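Peer 1: sequence and predicted structure below; questions after.
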Amino acid sequence: MRTLYIHRSKIRSIPKLFPMLLPLFVCLIILPVLFLFFIHNLRTFKNTTSPPGPKRLPIIGNLHQLDNSILYLQLWQLSKKYGPIFSLQLGFRQAIVVSSPKLAKEVLKIHDLQLSSRPKLHGQQKLSYNGSEIAFSSNTENWREIRKICVVHLFSSKRVSTFSYIRKFEVKQMIKKISGHASSSGVTNLSELLLSFSSTVVCRIAFGRRYEDEGSEKSRFHVMLNELQAMMGTFFVSDYIPLMGWVDKLSGLNARLERNFIEFDRFYQDVIDEHMDPNREYAEEQAMVDLLLQLKNDRSLPIDITFDHIKGVLMNILAAGTDTTTATLVWIMTALVKNPRVMKKLQEEIRNVGGKKDFLDEDDTQKLSYLKATIKETLRLHPPGPLLVPRESTEECIINGYRIPAKTIVFVNVWAIQRDPEAWKNPQEFCPERFLDRAIDFHGQDFELIPFGSGRRICPGIAMSVVTLELVVANLLHSFDWELPQGMVRKDIDLEVLPGITQHKKNHLCLCAKTMFNI
């Protein structure tokens, strides 16, 4: 009986093995078939519908070909090999890059609706309060309403003009500082001076006060601001290979990002508390934070504005307003010093309009056509955002005959587009005259010149930026003659750039000013 029992138990154990062996049979029989089917489809997709691109490695794709240096130059080099539209595999994320005016028009106008979202990148999402603002938010109903509110209430022509006295005062203060350098035959570090000017103007407009004359607060604030701009463009492994997010933690990036977020969150909260204080002294300046707080209490709006919305928008104004304005002003002065013919012609126009006035105001700058052409030419050669902010497709679309799947990251290489020899004659030459006889502007309709972007995602602060650039450059050239420091020649002024979202000049621009008026 015992033998029989053992024998029967062995027989009964055979069916129990089948469920365990079934997955193995599936792997051995079905998976190879699926693998061959996948390879066939992949080859078909690659050969017929996907833009060309460099070969990719498993898991990391093309990430090994893109270091953290000057990304738009690397993408430009790849476009010379693979064409004006090519594809990349960034870890687990697909991406395309477009580098011609024609394809920029397809992306930013024809397919603007399908390509107007944003990829969710860790640093940008964290610092923007999960996209509670207008630059890094996905294309949602909330984003559309917040953007509409900002365009109407913060960046309208009327609102821009109300801040003219701030710009005028701060430009005059800067001119006085430079005059002090000139009287002592000193050298002016324009890179540092223009950064201080830009951040002061933005702080007064956004927060109602200046921060650069407050001792230790000055260094703390600018260190925070530099770190904010760095974190916006930092590469996080988790954005492209989620399973390796631990690398960001071990490297200290996550902790660094958290520190910067906490610092700025406290800063924004202090600003909000100050402006909500019923005992606060009356301020002549109604800052943007005051407008946002008023809108928060407006129940007629289609959405409820939260403190996160307010903090996110303040971040946009602070980061974009300071960073891009500073970079562009430095590039304008750099280009003028390297091109004395243009400098002389521009100064003649400015001084003819200014006459014996010691200061040109914003009405005067409207008469300076060559100044406007010079600014356009600088923005063409040195766009502050050479790749714009990347977009992401919300649905499948066809670009230049290629199928672009949903959730594809889209890079628009503005730097390459604005130096395209098919769109521009002698594209590497600094020549403002090209804009005197050509009806082309940077408001998003001429796709060979799109430093501010185009379509739904065009920068809403164009008017604020341009009026500041015109006022600063007009008065720098009206009040001073500019020379190189002793021992330097024009070829010593380099055009090297720093890595990052914004194209900053790598080495500081230091010049000697000669005063033309008693200031």
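Peer 2: Arrived safely, thanks for sending. Residues are numbered from 1 along each chain as shown.
Peer 1: from here on, just use CA atoms for contacts and neighbour counts.
Peer 2: Noted.
Peer 1: residues contacting the closest residue to S99 other than its chain neighbours?
Peer 2: Closest residue to S99 apart from its sequence neighbours, by C-alpha to C-alpha, 6 or more residues apart in numbering: P84 at 4.8 Å. By C-alpha atoms under 8 Å, 6 or more residues apart in numbering, the contact list for P84 reads V97, V98, S99, S100, L103.
Peer 1: go again with 6 Å.
Peer 2: Contact partners of P84, counting by C-alpha atoms under 6 Å, 6 or more residues apart in numbering, are V98, S99, S100.
Peer 1: which of the residues you listed fall within strands?
Peer 2: Among the contacts of P84, the ones falling in strands (DSSP state E) are V98.
Peer 1: one more structure, for comparison:
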Amino acid sequence: MDFLTSFLVVLSFVVWHFLRSNLRLRRSGKLPPGPYPFPIISNILQLGKNPHQSLTKLSKIYGPLMYLKLGSRNTIVVSSPDIAKQVLQKHDQVLSSRTSPAAAAAYDHFKKSLVWLPVGSQWRNLRKICKEQMFSSHRLDASQGLRQEKLKKLCNYVHDCCISDQVVDIGGAAFITSLNLMSATLFSVDFAQFNSSSSQETKELVRGLMEVGAVPNLADFFPVLKFIDPQGILRECKSYISKVFVIFDDLINQRLKLRNESPDHPARNDLLEAILNYSQTNDSELTFDVLKHLLLDLFIGGTDTTASTVEWIMTELIRNPEKMSKARNELWTIVGRNKEVEESDIPRLPYLQSVVKETFRYHPPAPFLVPRKAEVDTEINGYTIPKDAQILVNVWATGRDSSLWLNPDLFEPERFLDREIDFRGQDFELIPFGSGRRICPGLPLAHRMVHLMVATLIHSFDWKLENGMKPEEVDISEKFGLSLQKAVPLTAFPIKMS
């Protein structure tokens, strides 16, 4: 009886919220076209397991500006570069807020996070710190030696697998490397080790947090349920974040202790050192609590997306051996066969850059970017984007649009060799990191990490598939989550190039 009463109370809240929302929409103006929403559940079932693919198919019916009702949440889906430019550039000021997921309420993360904060003084301060103190060319150049050490460890691990004839889980190796590249850049420490059961706690915490964050949450479709947390997602997020914050606290406190006890100790070249210096020399709003939330954003936003992008690149290169050879021959010609690839080499490697661009087009790490929210009713192409609607920019659909790309379903890096297009937010056909004021602040670091990790994996090694599998048989099905994962992990035997 208690359960039935609770269920009826929740159901009545949902129905009331649904009817109230629909009444307001009827008064708000002409909505974009879209599929008919069913009562209560609305269009949720039409999302399927891979919403980016399902909504791409629907956009071919209803157009590049489409309206859906997902539970009680009004949703606008953008599927063309022209409309994306209007959303992210022309109307950037009124469409820059965020629709934060219910899980972001853990430790009030949505109130302190660069990702979820509305545009305001606190957000601008964090953005400025990222741009000037963390991801400027000067700061990244100073810390590149730390990343070079992690790439050397990756190379050594793959070499050991060659000697022992051991298969490599390329996505797993990329995840450990990207985690360590991030932790080295920030803290000068490794968070994980290859082939070791020790020192894996942080890796498991970050991976676990990403996995629970990728679970579809009823409280996101029906915000009235967020206080109930029906699936326990908020509770799990709190558990993971509390453990990650303990690790951050230890690292920050150790560094402060070292600075206080040994002021003449050589300064580290990592970003924590830069932030601490900034905090001490400026009347900064960056408290240690806000700093921890910023660091959490960087790990969640940078580790998994970088690793999945590297896995997709290696998947496509293994599926296309002639393109793997072209990329490797470019490295041998420009860098040399016996010289380590460095970050300064990237601008001199046009084919490698084209491989990365083509992967961002074909397998964007965040198919919908991070959802935006309309601050006020906004008109685009004669349609009304209602206040508080979430806006999804389907960059996956743009990358597969045959009106924009010749042979869009083929992996062809060559298309970028004679085409002036970049992924830094100005060419709306290719915006894997977003655009406008909300563009990903970690783009400069991600750019370096992805190119260097791929170069490390192909410069000295060729790759052979298991059980006599042919290259064209490699599975390329997708699994939707916080980042676009391979549904079947990529594994292969490394072969040392003589």
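Peer 2: Looks like it came in fine. This is a predicted model, so every value here is computed, not measured.
Peer 1: now, among the contacts of P84 of structure 1, which is nearest to M315 of structure 1?
Peer 2: V98 (28.5 Å; C-alpha to C-alpha).
Peer 1: about what we covered before: redo the contacts of P84 of structure 1 as CSV? Include neighbour count.
Peer 2: Below are those laid out as CSV (neighbours: other C-alpha atoms under 10 Å):
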residue, neighbour count
V98, 27
S99, 26
S100, 24
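Peer 1: so which of the contacts of P84 of structure 1 comes closest to E448 of structure 1?
Peer 2: Using C-alpha to C-alpha, the contacts of P84 of structure 1 come closest to E448 of structure 1 at S100, 7.8 Å.
Peer 1: please pull up the equivalent of that closest one in structure 2.
Peer 2: By TM-score structural alignment, S100 of structure 1 lines up with S80 in structure 2.
Peer 1: do the same with T325 of structure 1
Peer 2: In structure 2, the residue paired with T325 of structure 1 is T306, using TM-score structural alignment.
Peer 1: now its match: which helix or strand?
Peer 2: In this assignment (DSSP states H and E), T306 of structure 2 forms part of helix 288-319.
Peer 1: that helix vs structure 1, average distance?
Peer 2: Here helix 288-319 of structure 2, set against structure 1 after superposition, deviates by a mean of 1.0 Å using mean C-alpha distance after the TM-score superposition for structure 1.
Peer 1: let me see the ranges of the strands in structure 2.
Peer 2: Counting by DSSP E, the strands of structure 2 are 65-70, 73-78, 97-98, 168-169, 372-373, 378-380, 383-385, 390-393, 461-464, 478-479, 485-486, 491-496.
Peer 1: chain center to the last one: distance?
Peer 2: Yep, that's strand 491-496 of structure 2 we're talking about. For strand 491-496 of structure 2, the distance from its own C-alpha centre to the chain's C-alpha centre is 27 Å (C-alpha atoms, centre = their mean, to the nearest Å).
Peer 1: what does that strand contact?
Peer 2: Residues contacting strand 491-496 of structure 2 (C-alpha under 6 Å, 6+ apart): C162, V167, V168, D169, I170, F461, D462, W463, K464, L465.
Peer 1: counterpart of it in structure 1, which residues?
Peer 2: Mapping strand 491-496 of structure 2 onto structure 1 (TM-score structural alignment) gives residues 510-515.
Peer 1: now the fourth one
Peer 2: Alignment note (TM-score structural alignment): strand 168-169 of structure 2 is matched to residues 188-189 of structure 1.
Peer 1: quick one: distance of that stretch to the chain centre.
Peer 2: The answer for stretch 188-189 of structure 1 is 26 Å, by C-alpha atoms, centre = their mean.
Peer 1: pull the residues that contact that stretch.
Peer 2: Stretch 188-189 of structure 1 has contacts (C-alpha under 6 Å, 6+ apart) with C510, L511, C512.
Peer 1: swap the cut-off to 10 Å and go again
Peer 2: 177-182, 485, 508-513 (C-alpha atoms under 10 Å, 6 or more residues apart in numbering).
Peer 1: superposed on structure 2, what's the mean shift for it?
Peer 2: With mean C-alpha distance after the TM-score superposition for structure 1, stretch 188-189 of structure 1 departs from structure 2 by a mean of 1.8 Å once superposed.
Peer 1: neighbours of the equivalent of E211 of structure 2 over in structure 1, how many?
Peer 2: Using TM-score structural alignment, the partner of E211 of structure 2 in structure 1 is A230. Applying other C-alpha atoms under 10 Å, we find 17 residues neighbouring A230 of structure 1.
Peer 1: now for A230 of structure 1: which residues touch it?
Peer 2: G123, M224, L257, P499, G500, I501, T502.
Peer 1: what's the spacing between it and N507 of structure 1?
Peer 2: 17 Å (C-alpha to C-alpha, to the nearest Å).
Peer 1: before we move on, what about I6 of structure 1?
Peer 2: 86 Å.
Peer 1: same deal with R434 of structure 1?
Peer 2: Distance from R434 of structure 1 to N507 of structure 1, by C-alpha to C-alpha: 28 Å.
Peer 1: so the two - more neighbours on which side?
Peer 2: R434 (16 against 13).
Peer 1: quick one, what contacts that one?
Peer 2: The neighbourhood of R434 of structure 1, defined by C-alpha under 10 Å, 6+ apart, consists of A373, T374, K376, E377, W424, K425, I440.
Peer 1: do I458 of structure 1 as well
Peer 2: Contact analysis of I458 of structure 1 by C-alpha under 10 Å, 6+ apart lists L108, A135, L388, H443, G444, I450, P451, F452.
Peer 1: what residue of structure 2 takes the place of it?
Peer 2: In structure 2, I458 of structure 1 lands on I439 (TM-score structural alignment).
Peer 1: what of R351 of structure 1?
Peer 2: That one, R351 of structure 1, aligns with W332 by TM-score structural alignment.
Peer 1: how close does that match sit to S498 of structure 2?
Peer 2: 12 Å.
Peer 1: many thanks, have a good one.
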